[in-house]
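Participant: below are the sequence and a predicted model; questions follow.
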Amino acid sequence: MTLPRSSCTARAVLKGAGRFFAIACYLAGIAGIIHYSVAAHNVASESSLIELSQLLLLVLTVFTFRGVAKRNHAISQAAKLMSGFFLVLMIRELDATLDIVMHGFWKVPALLVTGLTIWPALKNGRDTFTSLAHALSAKSSTLLIVALGLLLVYSRLFGMGELWEQAMGAMYVRDVKNIAEESTELVAYSLIWLSALGYWLEAEKQRHPHASSVMHTAEQDVPAQ
């Protein structure tokens, strides 16, 4: 039995509104972390809430992509590469902590993880390339690419000392530059985890095709405009 068209239309609208509300609350939480860190005058410290939140998001991203690798065979190799890449970023974020061993020690585990991640990918080159193609054609790939651009390009350019020195002149305060750079990185990490979660949800749909097919049938009842 199919639901009335008006009911399906209302459900689609409510579903979109629900997604917006969830993402709005999520991003409001990210902004709250930044506000708290600024109020506590603790932005650049390794123990700041911003830094700890970045690490938490990276941990979630690493494990989410590991879960995707187990659930979706088509993008398994690509998901393993993504998981390894973000694990290296997490190690890089822990550079100050790892400096306790010796200065620059973070490079040792980072290189080890890089080797353990890339070697299997190169060994299965054709499968890896196909897997990457599937991953880049997924719905969540656009958000992942935008978030990576925000993290690796925009945040670096936006956080350049020269920019903020020119903007503030003689009243230059380094903490302002740090707030701008670290908050942008935090937003990027939050979007990266959202994209990883999107990959995970798609993998779950493929594991339970019957449930997703029922939803798709219901969505087809929405009248085309």
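Facilitator: Structure received.
Participant: CA atoms for contacts and neighbours, from now on please.
Facilitator: Fine.
Participant: where do the helices sit along the chain?
Facilitator: Along the chain, counting by DSSP state H, helices occupy 5-39, 49-71, 76-93, 95-98, 107-123, 125-136, 141-149, 155-158, 161-168, 174-207, 209-220.
Participant: redo those as CSV? Include mean neighbour count.
Facilitator: Formatted as CSV, the helices of the chain follow (neighbours: other CA atoms under 10 Å):
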stretch, mean neighbour count
helix 5-39, 14
helix 49-71, 21
helix 76-93, 22
helix 95-98, 16
helix 107-123, 14
helix 125-136, 16
helix 141-149, 17
helix 155-158, 16
helix 161-168, 14
helix 174-207, 20
helix 209-220, 13
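Participant: chain center to stretch 52-60, what's the gap?
Facilitator: Computed by CA atoms, centre = their mean, to the nearest Å, the chain-centroid distance of stretch 52-60 equals 10 Å.
Participant: put this next to the first one:
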Amino acid sequence: MHHTSSAWPIGIGALFLRATLYLLITGAIAQGAYLEAAYLPDLRFSELAFTELTQTGFLTLACGILLYVRQRLNVWPNVTLLLLAFLGASLVREQDAFLDAYVAEHAWKVLVAAIILPSMTRVAMNWRRFAVELGQYANSFSLGLFTAGFFTTYAFSRLYGRKEVWQAVMQERYLGSIKSMAEEVVELMGYALILFAMIELLLLARRIYRARLQATSSS
């Protein structure tokens, strides 16, 4: 079987349906941020409000999808391990305030190291196989979405949410809550793109899995 995108075709109708779903989720994010700002003044953009909880939810779903793809479908196990380690570490990082308060200060750093180091060691030990898998994944819509989400969350949101930017915009009317809102909502949109990428990865992995079964049954 050829490892190209044409070997695992996607229907136009399915693509349109998913695009519509992603659009609806994007609209829900914007509406949720508005409702949080308008009706939750005491919790606005805190760890217990819509934006932060949705970030955690998106990361949890993305990790669950990766576990399914890796363990059940057995598609690109090294690539999915690296993605799972990265998103798992991000999920732990999002809980830093709770871990610092209820476990120990900097506990999240220990957990992140415990996730990242063994995973990267495993991938390094299987470097050749990882390179092959990455070459196949590189031609997918999923990787494009993941890259967009990565830069949105881990680069743009940080730069856009700098205090200096919002002080320059608002001048003497500067409010820290506005700065936090801008950063957290952009970050949430980045996590949404990453979740979309993992959904696309799941659907692609299912097509690859079915193609493998058909190839096995016909041989």
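Facilitator: Cool, got the structure. Just so we're clear, the structure is a prediction, and the values are computed from it rather than from any experiment.
Participant: how near is residue 195 of structure 1 to residue 127 of structure 1?
Facilitator: 22 Å (CA to CA, to the nearest Å).
Participant: what of residue 71 of structure 1?
Facilitator: 16 Å.
Participant: cool, and residue 215 of structure 1?
Facilitator: 31 Å.
Participant: cool, and residue 55 of structure 1?
Facilitator: 31 Å.
Participant: equivalent analysis for residue 157 of structure 1, please.
Facilitator: Distance from residue 157 of structure 1 to residue 127 of structure 1, by CA to CA: 36 Å.
Participant: next: residue 120 of structure 1.
Facilitator: Residue 120 of structure 1 is 10 Å from residue 127 of structure 1, by CA to CA.
Participant: repeat that for residue 45 of structure 1.
Facilitator: 42 Å.
Participant: what does residue 84 of structure 1 give?
Facilitator: Relative to residue 127 of structure 1, residue 84 of structure 1 is positioned 17 Å away (CA to CA).
Participant: do residue 153 of structure 1 as well
Facilitator: 29 Å.
Participant: which residues does the residue nearest the centre of structure 2 contact?
Facilitator: Nearest residue to the geometric centre of structure 2 (CA atoms, centre = their mean): residue 194, 3.2 Å. By CA atoms under 8 Å, 6 or more residues apart in numbering, residue 194 of structure 2 lies in contact with 62, 145, 146, 147, 148, 149, 150.
Participant: in structure 1, what residue corresponds to it?
Facilitator: Counting by TM-score structural alignment, residue 194 of structure 2 lines up with residue 192 in structure 1.
Participant: how much space between that match and residue 170 of structure 1?
Facilitator: 37 Å.
Participant: what's the match for residue 169 of structure 1 in structure 2?
Facilitator: So residue 169 of structure 1 corresponds to residue 171, using TM-score structural alignment.
Participant: ok, residue 146 of structure 2 touching residue 199?
Facilitator: No. At 10.5 Å, residue 146 of structure 2 does not count as touching residue 199 under the criterion of CA atoms under 8 Å.
Participant: need the overlap of contacts for these two.
Facilitator: In contact with both residue 146 of structure 2 and residue 199: no residue, using CA under 8 Å, 6+ apart.
Participant: quick one: stretch 125-142 of structure 2 aligns where in structure 1?
Facilitator: So stretch 125-142 of structure 2 sits over residues 123-140 in structure 1, by TM-score structural alignment.
Participant: residues in contact with the matching stretch?
Facilitator: Taking CA under 8 Å, 6+ apart as the rule, stretch 123-140 of structure 1 contacts 74-79, 121-122, 141-142, 195-196, 198-199.
Participant: swap in stretch 171-182 of structure 1?
Facilitator: 34, 38, 43-44, 50-51, 155-156, 158-161, 164-165.
Participant: how about the contacts made by the corresponding residue of structure 2 for residue 57 of structure 1?
Facilitator: Mapped onto structure 2 by TM-score structural alignment, residue 57 of structure 1 lines up with residue 58. By CA under 8 Å, 6+ apart, the residues touching residue 58 of structure 2 are 191, 192, 195.
Participant: the closest residue to residue 199 of structure 1 other than its chain neighbours and residue 98 of structure 1, how far apart?
Facilitator: In this structure, residue 199 of structure 1 finds its nearest non-sequential neighbour in residue 140, 6.1 Å apart by CA to CA, 6 or more residues apart in numbering. Computed as CA to CA, the residue 140 of structure 1 to residue 98 of structure 1 distance reads 33 Å.
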